[in-house]
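# Here's my sequence, what's the structure:
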Amino acid sequence: MIKNKTVLLLFLIVALAGFLRFWQLDKLPPGLYPDEAANGVNALQVLDNADFKVFYPENNGREGFFINLQALSVQVFGTTPWALRAVSALVGTLTILIFYFLLKELSAHIKKIEIFENLASTNFALLGAFLLAVNSWHIHFSRIGFRAITLPFLLSLAALFLLRAIRTRKTKEFIISGFWWGLGFYSYIGFRLAPLFGLVIFIFDSATWFLKKEVSFKKFLTQYIILGISVLITALPILGYFLSHPEDVSSRSSPISVFAAENPIIQLAISLGQTAIMFNLVGDWNWRHNAAGSSMLTYISGILFLVGILILIKAVIKSIKQKDLASSFPLVFVGAWFVVMLMPSFLTREGMPHALRSIGAIPAVIIFSTIGLVWIWKRFAANAKLAQKANFLLLIILVAISVENLHKYFIAWGQNEALPYAFRQDLTKIGDFLNAYDVSSGASQKYIIVNEYGVELNGIPVPSATIRFITGENPDIHYLKPEQLSQIQVDPENPIMVVFTAPNDSNLENELYKLFPSVQKIQEQIIYYKII
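Sure, this is the predicted structure:
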């Protein structure tokens, strides 16, 4: 009966997570940001050439796992923003399920802390899964077509099987864990620091082995060597790519590194401070990443997060006094995950604090919050006056957390007037208009003048990517830079359409009139020019 109840609750939590990540995904976020669309352009190229890559060097370089999944989605659902973002929503939803099993495995270690010795592992895991399911930070990136959402998913899998391997000492668990660690290198640049987290766990496990010696040293060391080999074999294709293309290893991170600053130490201190306050005080200012400036955690979640940290620190201090190494493992595990996965953020100096680069820390943040919540729940239950109402009070807290997070994402952020431009809805409208124009007016040639800056995607600034993807790389649509305006070829028999990605550019408009005196400016759903 208890098992069936647990399965039902887990199903409901995962279903809720899926609903929150897929609901109105075709409308929110609005538009399609060029970085998302660049993935889509690569996905179209994959489908055209049947060439799935481990790394896509365009647009500052992106690992291939997510883009290859998006290619499969585009194959099924077409060239729509939904097709790109549905992959994120699916990965985000599956992360909740994996996170449940991770917490269930971790609870065996948390029970070694005196105040949690009677903790039911399923309760702990269900509460943590629920907190992640409704967390606005995780929901946010589960609804955007950025590859970063695969990091918490794959790292949770790697950590889950590493914990299983440590508990069971079965070689197959080490092999499976190694596979997920290796696959993580195909996810997001931040995963490249994840081995530091794994190294901390190995060192702690080595210290535990030295004290207990439950298995032979040969078996202990051999299993970790096997894990390393599993990682290496899985990651070999992308490692081979980087060996042959070393310029792509740091193409994205080098210019924004704190070590590129005039005074790296001061810059590192500033970045650390900005990262430290992002959870409870001032968060990411980028509207694509967050309700600008609001803390990454809502009020109640933020308090639980701090309580959880304090509880684990207190447990470690006590374990040191009692020389009980096992009780300090939860803080070592969660703390190492938290710090290492914040490094991709605080080792940079651009756009700080940075919610996207910190995405790998979300599971650790939720574990801290879950520990804080369980501690408060236990305190209620231990109080004679509150014991009978403990479960009701827990329910009230969960409802309040849900309301806070859903209000933040769907209302405070989702209804803000800054979103259409943040996700370049104007470019999406151009793509939609061109598709409709094709249907109604036939084979007119169209020229898109990309009169804004950006890294280049196949020789054209990346803002063009949104239009390229929405129109399915239509061969009748040509993309030019402003200085290439003279390359427009007039067709005496058919009108030519010209569209600026950034409209109302008077200088560029004057140049167009000089080259083509017969041009007409037309404003419908978009502003465009017709050369007759």
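# Please count neighbours and contacts with C-alpha atoms only from this point.
Noted.
# As a check, name the ranges of all helices in the stretch 101-250 of the chain.
Chain-ordered helices for the stretch 101-250 of the chain, with DSSP state H, counting those that start in this stretch as the definition, fall at 121-134, 136-141, 150-168, 171-184, 194-212, 217-244.
# Remind me what the third one packs against, helices and strands.
In this case it means helix 150-168. Packing contacts for helix 150-168, counted by 3 or more CA pairs under 8 Å, 6 or more residues apart in numbering; DSSP states H and E, involve helix 81-110, helix 171-184, helix 362-382.
# Now render the helices of the stretch 101-250 of the chain as JSON lines, adding mean neighbour count and distance to I265.
Shown next, in JSON lines, are the helices of the stretch 101-250 of the chain (neighbours: other CA atoms under 10 Å; distance: least, CA to CA, whole Å):
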{"stretch": "helix 121-134", "mean neighbour count": "24", "distance to I265": "34"}
{"stretch": "helix 136-141", "mean neighbour count": "24", "distance to I265": "29"}
{"stretch": "helix 150-168", "mean neighbour count": "22", "distance to I265": "28"}
{"stretch": "helix 171-184", "mean neighbour count": "24", "distance to I265": "30"}
{"stretch": "helix 194-212", "mean neighbour count": "15", "distance to I265": "21"}
{"stretch": "helix 217-244", "mean neighbour count": "16", "distance to I265": "29"}
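# Also this sequence, please, to line up against the first:
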Amino acid sequence: MALFLRVYQINTFPNGCQSDECNNGMDALKWLNGRLYTPYAETNEGQATLFTYLIAFMFKLAGVGITQMRLVSAIVATLSLLAFYFLARELFDWHIALPTTALFAVSRWHLTFSRIVYELIMVPLVESLLFLFLIRAVRYGRRRDWAWTGLMLALGMNTYTAFRIVPFVVGIFLLYWLITHWQRWRETIEGSLVMAAGGIVGVAPLGVYIIQHWAVFIGRTRHISVFNDIENAGGSLKPLWDNLDKVLWSFHWRGDLAALNNLPGAPLLDVVVGALVILGLAYMLRHLWRPLPFLSFTWIIIVGSVVVLSVAHEAPTAPPHRPAARHLPVGGPGPGSCLGCLPDRVAVARRRTGAPRAATAGDPAFPARPAGVGAVRRRGQRRHLLQQAGQGPVGLARGQRAGGRDRRLSA
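You can find the predicted model right below:
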């Protein structure tokens, strides 16, 4: 259904081909015609080329055309839903993951950008995978999860310009994790080194380009900075405060007026998701010391700053929705935190009334019990039962029966 919503009449809606879309298609044709590989190009004031190479691959398979280009966006967007579901399931359980992913699947902004040829549509996919592996890394401590986290960071650097702020979010969270889980400092530092190694390997081609063409790589960031407006205003901070005002209103009241990005003037969030995001934000602030609320709140502040610090002329009457569209992992954990805290609140009410507490599959404040601990505990209990029962045939059988009961109770 999600794919259908993104490909239905994709050759008609939206109509025509916007300039950035055409530029991406022209780059794809260059790659097909034998242009030497480069991880970054000066197209559209500078952008990574991964997305245009995917377009070139689609041209190779299905021919050249606007529909083929937009199919790349639609497929990537649909994969984002799958990745986001696994992220939400890791954080909570499938009961929460399904409705949260469904809300994401029908969100207007994601449907809009999944039908046009902008490289930013890759960011929700990469960010969902990045935080999935990061959460699994700190929760279970497996090196492969740390390595995948680093590779996802490197992959993200090859997607969209504004992704460059994401490593700061990861760094702040790992510092928080190191302080609050100091007993596991050795494991965290070792994992961070594995993550860094994976990131360096993955970003190596882009890193070489950055060293050789720093001015090109940083050019767009300088061009779209709000500090240009501040300078033109004689040092006044009014452009910055205007941007902040637009951002705060855009989510629930008045959004982007550009028809290509949004229904002109419509808020970024609908009524249901908007209410859940507010409740989720309240929950984050109430439990800010917990890992997930801390990560989500840090994400809101740092990633939101990208929108506030963007130059205003791209959308004179509203904040640029292209950077704002990167708020997927916030839009998910916001409603998810709200929905996910319900089992926890029910459990608290049960304890207050003396009712037995039911086990819940997920808690918004990860980490959960590391994988394998339950099995180790059951083996230890079984050995204890065997020691109590004795080592004779009768005692052994008695111990095995008791161990079986214990396994069933703890399963």
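# just to revisit the earlier point, among the helices of the stretch 101-250 of structure 1, which comes closest to Y299 of structure 1?
Closest of the helices of the stretch 101-250 of structure 1 to Y299 of structure 1 is helix 136-141, at 12.1 Å (criterion: CA to CA).
# what span of structure 2 lines up against that closest one?
Taken onto structure 2 by TM-score structural alignment, helix 136-141 of structure 1 occupies residues 108-113 there.
# Now tell me what touches the matching stretch from outside.
Residues from elsewhere that reach stretch 108-113 of structure 2 (CA atoms under 8 Å, 6 or more residues apart in numbering): L5, R6, S73, A77, F104, A105, I121, N261, N262, L268, L269, A325.
# ok so, going back, mind checking which of the helices of the stretch 101-250 of structure 1 is nearest I496 of structure 1?
Nearest to I496 of structure 1 among those is helix 136-141 (39.5 Å), distances taken as CA to CA.
# how far out from the middle of the chain is that closest one?
8 Å (CA atoms, centre = their mean, to the nearest Å).
# That helix vs structure 2, average distance?
Helix 136-141 of structure 1, aligned to structure 2 and superposed, deviates on average by 0.9 Å (mean CA distance after the TM-score superposition for structure 1).
# Make JSON lines out of the helices and strands packed on helix 150-168 of structure 1 and add distance to P34 of structure 1.
What follows is these, written out as JSON lines (distance: least, CA to CA, whole Å):
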{"stretch": "helix 81-110", "distance to P34 of structure 1": "11"}
{"stretch": "helix 171-184", "distance to P34 of structure 1": "24"}
{"stretch": "helix 362-382", "distance to P34 of structure 1": "25"}
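# Relative to I477 of structure 1, which of those is closest?
Smallest distance to I477 of structure 1 across these (CA to CA): 19.5 Å, for helix 81-110.
# what comes up buried for the closest one?
Buried residues in helix 81-110 of structure 1, counted by 16 or more other CA atoms under 10 Å: 81-93, 95-110.
# Who are the packing partners of it?
helix 2-22, helix 34-49, helix 64-77, helix 121-134, helix 136-141, helix 150-168, helix 329-346.
# Relative to T208 of structure 1, which of those is closest?
T208 of structure 1 sits nearest to helix 329-346 of all those, at 9.7 Å, using CA to CA.
# Distance from that closest one to the middle of the chain?
Helix 329-346 of structure 1 sits 17 Å away from the centroid of its parent chain (CA atoms, centre = their mean).
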